[in-house]
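Novice: Sequence and predicted structure, then a few things I'm wondering about:
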Amino acid sequence: MVAVRQTMIPRFNYSYSLRDTWDCITGQLFNKKPNASYLNDLFPGADIYFVDSARVGIKYALLAFDLKPGAQIGIQPYTCSSVLAAIAAANCKPVFIDINEQLSLDYDDLQRKLPGLDALIVTHTFGIPAHITQIKQLSGQLPVIEDCAHAFHSRYEGVHVGNFFDAAVFSFGNGKFPSVGSGGLLVINRKKSSERVGAVLGKLKSSGLIRELTFAGRRFINALIHTRVGESMLYYLLNENFLSSKSQQLSGYPTHERQPYRSVGYAMQRQFTELKSMSIKQRENARYLIDGHNRHYKMLANVDDTGNSFAVVLLSQRRNELYSFLRKKGVGAGKHFQHAKSWAMQFGYQQGECPNFEQIVGEVLTIPCHYGLIQSDLRKIDQHLTDFAQTNKSML
């Protein structure tokens, strides 16, 4: 039996409560249909579809643009491999555009590569909005998708991301905000595209009772695994090489497309009134850590302080050492997308194609700031960041 010396502060919030499980069971038994009308205030004038996953949303957003086979899609290489899989599933090819230190599209590289693009995906990485005004000026009539997988409740100049271009995709998968365990949203801001999307998504097979209940059970167990004690057990049982190897695997595109779990709609509907306070809590947690340590580390934050914070992000050449230090101290830090270069190379990326990305991908570390943290968690993270900085003053 492994003796757990201390509990681990979870990197993200994986909560899936007994209430969520109960909502799933009763919703299925009484055949309730989730109501998504509450989302209209966030995306006025848009057509909104729940989808089985964000990657499914990206594929159908691309198909809605009615692009030719082999269409060239601009995308930053610092992204989830599931996005690249979705581009391939739509019979398109990625064109990799370099990133800046905000982990968003590099303006100059975008300008160079824009003439060869048929569509563009703009990623709001870790909920930090891209420079939308500049991108809109450059892109003109080019079809654009906002990848908002990390950015539900994030804002750009006071407006929710997802409202600025032709389409947007949000993710509610494991560890995302809000934590409902699966699925996502596809937001279509162009009527012609919406007609195509609605016709196709409506024909997908729906989940049956057994599949819905199995989903709820899996999500509840997964939430238990990612509690403080569960995360600690994983840390002591599984070595870093195993975890790194697992995270290196490509996220493929599903072999069978389905309509989203209705359980996700139930959970979203119930949590929606709490999302604003959850978002504020995450932003306050992030600001506490950033304000306390931006003199020690190169830290990233939302320009718009009304937006959500998915994680605290810092860039450090000593990322790996800081990661190991924090994990040993019980802080669930993460080397997010650490294998992004090897993923991109499987979709045609060439060495040296995006030099900023190749430098930055080895420096990114995420620190927890989710709404599940308590004050003692923040003090603990704060203290350990201080300890590492003081020990390595000249080398950060």
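Specialist: Thanks, I have it. Numbering: from 1, shown residues only.
Novice: From now on I want contacts and neighbour counts done on CA atoms only, so please keep to that.
Specialist: Noted.
Novice: show me what contacts Asp106?
Specialist: Counting by C-alpha atoms under 8 Å, 6 or more residues apart in numbering, Asp106 touches 97-100.
Novice: Of the residues you listed, keep whichever come out buried.
Specialist: 97-99 (16 or more other C-alpha atoms under 10 Å).
Novice: Of those residues, which is the nearest to Gly208?
Specialist: Using C-alpha to C-alpha, Ile97 comes nearest to Gly208 of the buried ones among the contacts of Asp106, at 41.3 Å.
Novice: The spatially closest residue to that closest one that is not a sequence neighbour - how many residues pack around it?
Specialist: Using C-alpha to C-alpha, 6 or more residues apart in numbering and skipping the chain neighbours, the partner closest in space to Ile97 is Gln76 (4.9 Å). Neighbour count of Gln76, defined by other C-alpha atoms under 10 Å: 26.
Novice: and the gap between Gln76 and His336?
Specialist: According to C-alpha to C-alpha, to the nearest Å, Gln76 and His336 sit 15 Å apart.
Novice: next one: Arg228
Specialist: According to C-alpha to C-alpha, Arg228 and His336 sit 20 Å apart.
Novice: second one coming, line it up with the first:
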Amino acid sequence: MEFMPLTRPFIGEEEEREVIDTLRSGWLATGPKTERFEREFAAYLGRKHALGTNSCTAALHLGLLALGIGAGDEVITTPMTFVATANSIVYTGARPVFVDVEPDTLNIDPRRIADAITERTKAILLVHLYGHPCEMDEIMDIATRFGLKVIGDCAHAIEAEYKGRKVGSLGHVDCFSFYTSKNLTTGNGGMLVTDDIEVATLAQCLRDHGMSPGAWARYRTGEFRHYEMTRLGFKCIMWDVQAALGLQQLRRLEKRHHRRLEIARWYEALLQPLNAHLEILRPRSYVKHSYHIYAIKIKGVDRDRVAHIMEEKGIGVGVHYRPVHLEPFYRQTYGHCHGEFPVAEDAAAGLLSLPFWPEMTEEDVHRVVETLKDAVLAS
């Protein structure tokens, strides 16, 4: 039987035509398609400004810098995320300060944030894990009380909503990933969104070598203009071939999200008989979950053994994530150790991500669950 991957991108004829149009246009780098994608993405979220980048990591890095985060500062964040979240803080010279997570969502626990704030704390970098929104009312209240900036890592959460509002509209800066596995993909790529014109202007300068304006802005005026490098910047721009994919992916995003919700319901119903061996992470009633990843917590049996058996039987699985503070770099650099964040560590020991993408069939889901059942019983 054919191996079933953990996820699978969908590229349709519309994306192909948009990319071909870009290739024939003669403008492949940052240009009119990137500008259009930025404008439409901002409109989707209800934001004033959007800046395409080459990754969410780059967007987070630029966003932190544009908010004034730098050497000697501290940024509170979650250990339950991909390493890129914390790495973006380290790139600025600041220190990531981890706090534990909620047991049911695995998002940063607002009740623990205030205790981690010091005179060096400048921001909170939160992650809407798997696409389930963080408790934004509480987090924004804390940020206001202590004068902190909030940066949202929305890599999993394009469609997600908190009490009727897009989560990507709630932070001072929010950042998105368009990696190949994401709900909207451009192969690689990212986006920074904000309502603050000063933050947007600085981030735009930093993303293209510290030059103002960028190549496309100079070109489209039709006038000869010199460029000036005003800051030490980076090379992390989006280019029009990526944006061409993004334009068409954005158009099908909500339709595919409805399918994600249907597949999640299939999984939940079929997994009920295995309740003694696993925990389903259910969304809270007042959120819209984007279901980027469908993760469960294995109980009472060895998760790695279950994963090994499933892979042997042709079912791709994943672990999202290993706690960042226990990665060798963070242990060696900052002295972290086991036991600091018990909720995150306990959850991580049992987490297992199951195959999940909108084109899956009900038969596919049945196959995954039957294989999971066999693997659990054999472990």
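Specialist: Structure's in. What do you need? Since we're looking at a predicted model, the values are computed, not measured.
Novice: TM-score of the superposition?
Specialist: The TM-score (TM-score structural alignment, normalised by the length of structure 2) is 0.82; 341 aligned residues with a C-alpha RMSD of 2.6 Å.
Novice: from the buried ones among the contacts of Asp106 of structure 1, which ones fall inside strands?
Specialist: Assigned to strands by DSSP state E, none of the buried ones among the contacts of Asp106 of structure 1 qualify.
Novice: Enumerate every residue touching the aligned residue in structure 2 for Ala88 of structure 1.
Specialist: Here Ala88 of structure 1 is matched to Val90 in structure 2, going by TM-score structural alignment. Val90 of structure 2 sits next to Pro96 when contact means C-alpha under 8 Å, 6+ apart.
Novice: Just tell me what Glu195 of structure 1 corresponds to in structure 2.
Specialist: Per TM-score structural alignment, Glu195 of structure 1 is aligned with Thr201.
Novice: okay, now its match: neighbour count?
Specialist: With other C-alpha under 10 Å as criterion, Thr201 of structure 2 counts 15.
Novice: check which helix or strand covers it.
Specialist: helix 197-206 (DSSP states H and E).
Novice: Could you do Ile48 of structure 1 as well?
Specialist: Under the criterion of DSSP H and E, Ile48 of structure 1 resides in strand 47-51.
Novice: what does Ala333 of structure 1 align to in structure 2?
Specialist: Aligned partner of Ala333 of structure 1 by TM-score structural alignment: Val317.
Novice: hmm, I was thinking of His293 of structure 1
Specialist: Under the alignment (TM-score structural alignment), His293 of structure 1 pairs with Leu271 in structure 2.
Novice: what's the strand or helix carrying its match packed up against?
Specialist: Using DSSP H and E, Leu271 of structure 2 falls within helix 253-271. Using 3 or more C-alpha pairs under 8 Å, 6 or more residues apart in numbering; DSSP states H and E as the contact test, the elements touching helix 253-271 of structure 2 are helix 362-378.
Novice: quick one: the helix it packs on to chain centroid distance?
Specialist: From the chain centre to the centre of helix 362-378 of structure 2 is a distance of 28 Å (C-alpha atoms, centre = their mean, to the nearest Å).
Novice: separation between Cys167 of structure 1 and Leu62 of structure 1?
Specialist: Rather than Cys, residue 167 of structure 1 is Ala. 9 Å.
Novice: same deal with Leu103 of structure 1?
Specialist: Going from Leu103 of structure 1 to Leu62 of structure 1 by C-alpha to C-alpha gives 23 Å.
Novice: Kind regards, and thank you for your time.
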